[in-house]
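>>> Everything below, folded, please.
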Amino acid sequence: MTNTEENEETNMAAWLLGIKNLQIQPYHLPPLGPNDVKVQIKALGICGSDVHHFKNMRVANFIVKKPMVIGHECAGIIKEVGSNVKSQAVGDRVALEPGISCQTCNLCKNGTYNLCKKMKFFGSPPTNGSLANQVVHPENLVFKLPDNVSLEEGAMCEPLSVGVHACRRANVTPDSKVLIFGAGPIGLVTMLAAHAFGASKVIIADIDDHRLSIAKDLGANGTVKVSTNLQDTDEDTEKIQKTMGDSIDISFDCVGFDKTMSTALNATRAGGKVCLVGLGRSQMTIPLVAAAAREVDVIGIFRYRNTWPLCIELLKTGKIDVKPLITHRYKFTQEDVEKAFETSARGGNAIKVMFNL
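Below you'll find the model as predicted:
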């Protein structure tokens, strides 16, 4: 038996078999291609989409129809390289960008590869994810980590990329005054990214006092506790504008409900921008005509593109510190996998739940 065969037989992964049914079982990797690397996964964070798959076996139109390895926020150590690999070496500590685009369609050729219709994305059905001992991944989607950036921070490049891409799309600049809806992981990394892009003022709105206190500790210039009444947009708009003290140039909705998007459109100044980041609802009823009459631009994002080098640089230079977002850590055992996903699904005090493999 070769070493490769032995590794493949003993490689284990967390398989999603049904609603709230995760089992650690063998995972036989595809062969290592000439442009691929084999990575021993060392750190992996649980994303909101992972929780949706765990609880519902679907996220929007992405439906789990057969057993699937879960997870995509990951970093690890290279164990083997393909024959053509030049930029990576065995032993390198790396962060992995989880989506493999076709690289041949017009979207890919134009640089918007995150919108590729043939995208194969870790842990998004039908593609297996990376909560495993080892995975095989293309060399060009693996990024070496500096010595002062930990593997956990490397895994956090994935959610941070969402915030960085959102700030790029909305063109956050040093004179931008920013509002963020949602003090969950994505809202918080969007806040960190907005500050790193130089935004002069960033406030966060949420319904939860604990998460708002975390946002304040992480550098929010102000926080607003909004109502749980889904119809109450006027009072929330007034609270937000009073807290901001200035007109809001850019709003990021990191929740994605009718109410949050409606309030964002109402609170943002004429000629400003609202960026929809969270996908809480597949359809919304929002005051779009009134916003259009004030020339409020509505933009959206889907995942990210070309963000890993910048994220790693922001972490390396200390312009962004994601370590405080990691609130819970678990091992890669059957018991801990179940506990970790239950903890993440409950929310509460959990921000980012991280596996140490």
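
>>> C-alpha only now, for contacts and for neighbours.
Fine.

>>> Can you tell me what sits against the helix or strand encompassing residue 24?
Residue 24 belongs to strand 21-26 when assigned by DSSP states H and E. Under the criterion Cα atoms under 8 Å, 6 or more residues apart in numbering, residues 9-17, 54, 333-334, 337-338 lie in contact with strand 21-26.

>>> which strands and helices sit next to the helix or strand following it?
Downstream of strand 21-26, the first helix or strand assigned by DSSP H and E is strand 36-45. Contacts defined by 3 or more Cα pairs under 8 Å, 6 or more residues apart in numbering; DSSP states H and E place strand 36-45 against strand 73-81, strand 134-138, helix 151-155, strand 352-356.

>>> Sequence B follows; please return its structure for comparison with A:
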Amino acid sequence: MSATQDDALSANRAFVLHPGGQFTFESRSVPTLDSDRDVLVRVVATGLCGSDVHYWQHGRIGRYIVEAPIVLGHESSGVVVKCGSAVGGLSIGDRVMLEPGFACNTCHYCRGGRYNLCEAMHFAATPPYDGTLVKYYRAPSEYCYKLPSHVSLRDGTLIEPLSVAVHSCRQAGIMQEKSVAVFGAGPVGLLCCAVARAFGASTVVAIDVVPSRLESAMKYGATHTYQMGSASPEQNAIDMLAATGLEDGFDIALDATGAEACLACGIHALTRGGVFVQVGLGKPNLSLPVGQICDKEVMFKGSFRYGPGDFKLAIGLLNSRRVRLDGLVTHEFPFSRAEDAFKNVAARAGIKSVIYGPDADEEEASRGSD
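Model prediction:
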């Protein structure tokens, strides 16, 4: 193995969530490379996800429960500081984005090209596996992707949610010249708008209840916006279609909210034979207009994280500048104020909040390598 220097790397500072919702800073051991294909990454920036906040506030997501101290964070970029002897394509000093879920690569899901469904997945910040709000993080080299030279380490944190959007849009099928409704104008919803347009959708309508978020949507691919009102889902669907001139309904609906009213509205707003993709998670059991699904022969699909090719496609969209990330990061926090970042996301302030890693150079984080 090679390293930046022969002398030992400094202690691995970590931001740790304890059962019950308390945070502490801890000094942990620097990870060793378990394989000659592993790399060690100095984490420079980490974007906060709604799941991180949910673990903090509620202590669980479904069957995943915070029963022991855990490091959160899974949307991270950084710099390679150590490489295993068999690592190819990466070198010390490379700026990379981390894909935070490590599959087994041997089960029938992995071998069938659906590794996101691997039952042995080690996903960062999902109990019992620690996440990336640390100084140093070990990862297999195949889960590290070089950043385009014009993309900063700060904006590189958005490649993980961009890959979620890519996977969701691929689940919907061909989008060329199609009309697409995107429910939710948070980070993933906005990126779904951007990817849908990059995939050739002729009409992309962003739907939300917050006017400021809808204003942002017009910068990231939406051709129209609609502010959901207090009327029934059926009436909101009628009003939305009338406002956008799509009386026959949308070809595709993507829901990034998990809210029952949005699911129902989206199904009512679909054309016959349309496709509905569930992107965001809300309550585990919802009431849906099954009659509409059957009457229209709607195809209802789930979407879970990302799979083979999604990260590479996301980076390709950035390389070609068909998708831009400028302005999506609205709040930046030093590592010492990590808990403030969690509070900021919980308050729904801005679009995306980023925490800089321990001892990170914020100037380094905000520029590309051009």
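
>>> Next, the TM-score between them, please.
A TM-score of 0.94 describes the superposed chains when it is computed by TM-score structural alignment, normalised by the length of the first structure; 350 aligned residues with a Cα RMSD of 1.6 Å.

>>> how about the contacts of strand 21-26 of the first structure in a markdown table, adding secondary structure and neighbour count?
Formatted as a markdown table, these follow (DSSP: H, G, I helix; E, B strand; the rest coil; neighbours: other Cα atoms under 10 Å):
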| residue | secondary structure | neighbour count |
| --- | --- | --- |
| 9 | helix | 13 |
| 10 | helix | 15 |
| 11 | coil | 18 |
| 12 | strand | 21 |
| 13 | strand | 26 |
| 14 | strand | 28 |
| 15 | strand | 24 |
| 16 | strand | 24 |
| 17 | strand | 17 |
| 54 | helix | 23 |
| 333 | coil | 14 |
| 334 | helix | 13 |
| 337 | helix | 19 |
| 338 | helix | 17 |
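
>>> Check the mean deviation of the strand holding residue 24 of the first structure from the second structure.
With mean Cα distance after the TM-score superposition for the first structure, strand 21-26 of the first structure departs from the second structure by a mean of 1.5 Å once superposed.

>>> Going by neighbour count, which residues of that strand are buried?
Neighbour-count burial for strand 21-26 of the first structure, counted by 16 or more other Cα atoms under 10 Å, picks out 22, 23, 24, 26.

>>> same thing with stretch 25-42 of the second structure?
Result for stretch 25-42 of the second structure [16+ other Cα under 10 Å]: buried residues 30, 31, 33, 35, 37, 38, 39, 40, 41, 42.

>>> State the number of residues packed around the aligned partner of residue 175 of the first structure in the second structure.
Matched to the second structure by TM-score structural alignment, residue 175 of the first structure sits across from residue 177. Residue 177 of the second structure has 13 neighbours, counted by other Cα atoms under 10 Å.

>>> same deal with residue 101 of the first structure?
So residue 101 of the first structure, with other Cα under 10 Å, has 19 neighbours.

>>> for residue 290 of the second structure, same thing?
12.

>>> which SSE is the residue positioned nearest the centre of the first structure in?
When Cα atoms, centre = their mean is applied to the first structure, the residue found nearest the centroid is residue 159 (2.7 Å). In this structure, residue 159 of the first structure sits in helix 157-170 according to DSSP H and E.

>>> And the contacts of that helix?
47, 73-74, 95, 97, 185-187, 189-194, 197, 250, 252, 273-275, 277, 299, 301, 303-305, 307-308, 311-312.
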